[in-house]
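Chemist: the following comprises the amino acid sequence and a computationally predicted model.
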Amino acid sequence: MIKIDDKLVEHLLKLSRLTFDDKDRLKNDLQKIINYFEILSEVNTEGLEPMYTPIEEPCILREKEPVEFENIDGIIENFPEKDNRLIKVPGIYG
């Protein structure tokens, strides 16, 4: 059984460059996650094929044909700021 201790929590926080005010809560949450995975590791999976997706039916895609959107004016009307058929959005500042 893996035990999450203060030293491991400090190491993980240092590696992730995160700060956390309630380290005891973090330690308890991490321990719960580890305990859950230990329970899962006890499940007998011998003879089972791995699943790559929970959906077994194939994904049927539509043909790649361009479709013109018909309600452009409806979208433009929903924006609070516009200039004719142009919409104004907030700028991105770096």
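Modeler: Done, it's in.
Chemist: CA only for contacts and neighbour counts going forward, please
Modeler: OK.
Chemist: tell me how far the residue of the chain positioned farthest from its centre lies from residue 77.
Modeler: Centroid-distance maximum for the chain: residue 84 at 37.8 Å, with Cα atoms, centre = their mean. Using Cα to Cα, to the nearest Å, residue 84 is found at 10 Å from residue 77.
Chemist: that older thread, tell me the contacts of the residue farthest from the centre of the chain?
Modeler: Shown here is residue 84, which makes no contacts under the criterion Cα atoms under 8 Å, 6 or more residues apart in numbering.
Chemist: A helix includes residue 10, no?
Modeler: Yes - counting by DSSP: H, G, I helix; E, B strand; the rest coil, residue 10 is found in a helix.
Chemist: ok, second structure coming up, stack it against the first:
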Amino acid sequence: MKVDKEKLHKVAHLARLTIKPEEEEQLIKDMGEILEWVDKLSEVDTEGVEPLTHMTQEVNVLRADKAEKTIEREAALKNAPDQDGQFFKVPKVLKRND
């Protein structure tokens, strides 16, 4: 595929990029080289190769999402810099627009 100014500006529009006129020639050259490199992938024999859904065989091991009582409230609040006996107290970070 040949990259020209029209295609460059179309891709830039889709990517919401602003291209300066002095950058056009270099970007056209770079995009052409990228497309040539990607086109080399068509030379690879992929006969009998299953498409991948993930790059590795790793499986994400997650525990069941269930509520458990892991620490007593008093123990959690024991070293809190500021608390009211039931909750951690933190400085306000958001303003109300009332």
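Modeler: Good, I have the coordinates. Bear in mind that the values here come from a model prediction, so they are computed numbers and not experimental data.
Chemist: and the TM-score between them?
Modeler: Once superposed, the chains reach a TM-score of 0.62 (TM-score structural alignment, normalised by the length of the first structure), with 82 aligned residues with a Cα RMSD of 3.1 Å.
Chemist: which SSE is residue 52 of the first structure in?
Modeler: Following DSSP states H and E, there is no helix or strand that holds residue 52 of the first structure.
Chemist: so where do the strands sit in the first structure?
Modeler: 82-83, 86-87 (DSSP state E).
Chemist: need these in JSON lines with distance to residue 69 of the first structure and mean neighbour count, can you?
Modeler: Putting the strands of the first structure into JSON lines (distance: least, Cα to Cα, whole Å; neighbours: other Cα atoms under 10 Å) gives the following:
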{"stretch": "strand 82-83", "distance to residue 69 of the first structure": "19", "mean neighbour count": "10"}
{"stretch": "strand 86-87", "distance to residue 69 of the first structure": "16", "mean neighbour count": "12"}
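Chemist: among those, which comes closest to residue 41 of the first structure?
Modeler: Nearest to residue 41 of the first structure, of all the strands of the first structure, is strand 86-87, at 53.8 Å by Cα to Cα.
Chemist: average gap between the closest one and the second structure?
Modeler: Its aligned residues in the second structure lie a mean 2.8 Å from strand 86-87 of the first structure after superposition (mean Cα distance after the TM-score superposition for the first structure).
Chemist: what's that strand aligned against in the second structure?
Modeler: Aligned by TM-score structural alignment, strand 86-87 of the first structure falls on residues 90-91 of the second structure.
Chemist: returning to what we had before: could you dump the strands of the first structure to TSV with distance to residue 26 of the first structure?
Modeler: Converted to TSV, these look like this (distance: least, Cα to Cα, whole Å):
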stretch	distance to residue 26 of the first structure
strand 82-83	47
strand 86-87	45
